[in-house]
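1. for reference, the sequence and a predicted model appear below.
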Amino acid sequence: MSLSVPRGLLRPRDVIDHIHDITPDFLAERGLRGLLLDLDNTLIPYGSYEERADVMRWAADLRRADTRLYLLSNATGKRARFWVDKLGFEGVGMAGKPNPRAFHRALASLDLPARQVGMVGDQLFTDVLGGNLAGMYTVLVRPLAVNALPHTRAARKLERAVLKRYGHDWRP
């Protein structure tokens, strides 16, 4: 099976195990001043409404270091609003990733150029593809939970095949 998307657009700049690997030093080394963050399976396990004190502290630490944060999620608007209120920074649900328009709107909200913003997410075909199309620095994070949605399971199989071509043995 051949993908019509050029391979480079599916290649993340960094592959990490957890968002806690992103520190002010990590960002400074890459020239990043802001982050667009996916919600489900990146910051919070899919479908969970349980507060994560570690994620709240991580986000607060980045904001204290003058990192601009924005939640860019395909989750429902209601779910995204719940987490935006908890996390204390702006964002939207039903973003329509990987459509670059969603990324450009988020970049405008951060008031930063794409080259200074990282897109952090757990999916190649939404987060990495959209971030790369928008000219951002892309970071793929290992999913926090196994998602039982059929389309996500199918996407995970394709992701593993793509990442294997880039030398990553990726198992959620």
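-> Structure's in. What do you need? Nothing here was measured: the structure is a model prediction, and the numbers come from that model.

2. alpha carbons only for contacts and neighbour counts from here, please
-> Will do.

3. now do the helices in this protein.
-> 24-29, 53-64, 77-87, 100-110, 129-133, 150-165 (DSSP state H).

4. would a markdown table of these with mean neighbour count be doable?
-> Below are those laid out as a markdown table (neighbours: other CA atoms under 10 Å):
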| stretch | mean neighbour count |
| --- | --- |
| helix 24-29 | 13 |
| helix 53-64 | 15 |
| helix 77-87 | 16 |
| helix 100-110 | 18 |
| helix 129-133 | 25 |
| helix 150-165 | 14 |
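
5. so how far is Ala106 from Pro45?
-> Using CA to CA, to the nearest Å, Pro45 is found at 23 Å from Ala106.

6. sorry, slip of the keys, the one I care about is Arg63.
-> According to CA to CA, Arg63 and Ala106 sit 17 Å apart.

7. in addition, the following structure is provided for comparison:
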Amino acid sequence: MSIDDYRPTFMVEAVYDLKAEDLLKHGIHAVLVDLDNTLIAWDNPDGTAEVRAWIDEMTTADIAIVVVSNNKHSRVERAVSLFGVDFVSRAMKPFTRGIKIAMERYGFSPDEVIMVGDQLMTDIRASHRAGIRSVLVKPLVTSDAWNTKFNRFRERRIWRKLEKKYGKLTYQKGI
């Protein structure tokens, strides 16, 4: 395992900072997006008006959105039912299972897909393993579900190693 396996291709403050025009310029036609603390706050399953507007922008631009979450089916289904997007539950990130299912379901090629998530340990690592580009976003809320807290602890060590190798990592307002 190399520290490079955790280095995101892009870093933006929030998923809403990804603009359809920029994605298309990069040849991206499909956004795989983590659910908790990326698309919606883990403790607010109904999401926000910003999420709705972002999904509408992607849909208008003919950019597919598929939620790829480690959560169980019922949790993800309830959350995405409000947005009308497809999903893969029990994705098993950092493994590639969920990403591969989404890509095969739609016939996406790796060069037209991007994975967006708030965790280096799961989302970004899975992206590298699947051979697709990645976007790290800041978590929507600073509290985490119990199982994420352990990953955050390990993530701080990885973050320090990344910055030692590449310099300060900063979030942008777009890609």
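-> Sure, I can see it. This one's a predicted model, so the numbers in the text were calculated from it and none came from an experiment.

8. distance to Gly118 of the first structure added to the helices of the first structure, as TSV?
-> Shown next, in TSV, are the helices of the first structure (distance: least, CA to CA, whole Å):
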stretch	distance to Gly118 of the first structure
helix 24-29	9
helix 53-64	13
helix 77-87	18
helix 100-110	10
helix 129-133	8
helix 150-165	19
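
9. Leu10 of the first structure: which of the ones you listed is closest?
-> Nearest of the helices of the first structure to Leu10 of the first structure, taken as CA to CA: helix 129-133 at 5.2 Å.

10. residue range for that closest one in the second structure?
-> Mapping helix 129-133 of the first structure onto the second structure (TM-score structural alignment) gives residues 125-129.

11. mean shift of the matching stretch relative to the first structure?
-> Overlaying the first structure shows stretch 125-129 of the second structure at a mean distance of 0.8 Å from the equivalent residues (mean CA distance after the TM-score superposition for the first structure).

12. so what touches that stretch?
-> 5-6, 93-96, 99, 114-115, 133-134 (CA atoms under 8 Å, 6 or more residues apart in numbering).

13. go again using 7 Å as the cut-off
-> 5-6, 93-96, 115, 133-134 (CA atoms under 7 Å, 6 or more residues apart in numbering).

14. likewise for stretch 30-48 of the first structure?
-> Under CA under 7 Å, 6+ apart, the answer for stretch 30-48 of the first structure is 27, 55, 67-73, 116-122, 141, 143-145, 147.

15. drop anything exposed from the residues you listed.
-> The neighbour count (16 or more other CA atoms under 10 Å) marks 27, 67-73, 116-122, 141, 143-144, 147 as buried among these.

16. hang on, the earlier thing: now restrict the contacts of stretch 125-129 of the second structure to buried residues only.
-> Applying 16+ other CA under 10 Å to these flags 6, 93-96, 115, 133-134 as buried.

17. now do the contacts for the residue most central in space within the first structure.
-> In the first structure, the centroid-proximal residue (CA atoms, centre = their mean) is Gly121; its distance is 2.2 Å. By CA under 7 Å, 6+ apart, the contact list for Gly121 of the first structure reads 37-38, 42, 127, 139-141.

18. of those residues, closest to Arg171 of the first structure?
-> Of the contacts of Gly121 of the first structure, the one sitting nearest to Arg171 of the first structure (CA to CA) turns out to be Val141, at 11.2 Å.

19. so what corresponds to Glu51 of the first structure in the second structure?
-> Using TM-score structural alignment, Glu51 of the first structure lines up with Gly47 in the second structure.

20. and the closest residue to its match other than its chain neighbours, how far from Asp17 of the second structure?
-> Closest residue to Gly47 of the second structure apart from its sequence neighbours, by CA to CA, 6 or more residues apart in numbering: Ile40 at 4.9 Å. Using CA to CA, Ile40 of the second structure is found at 14 Å from Asp17 of the second structure.

21. neighbour count: the two, which is higher?
-> Ile40 (22 against 16; other CA atoms under 10 Å).

22. could you check how far the more buried one is from Ala14 of the second structure?
-> Counting by CA to CA - Ile40 of the second structure and Ala14 of the second structure are separated by 10 Å.

23. equivalent range in the first structure for stretch 24-32 of the second structure?
-> So stretch 24-32 of the second structure sits over residues 28-36 in the first structure, by TM-score structural alignment.

24. and the gap between Arg57 of the first structure and Phe125 of the first structure?
-> Using CA to CA, Arg57 of the first structure is found at 29 Å from Phe125 of the first structure.

25. same thing with Lys86 of the first structure?
-> 27 Å.

26. so who does Tyr137 of the first structure touch?
-> 13, 115, 117-119, 131.
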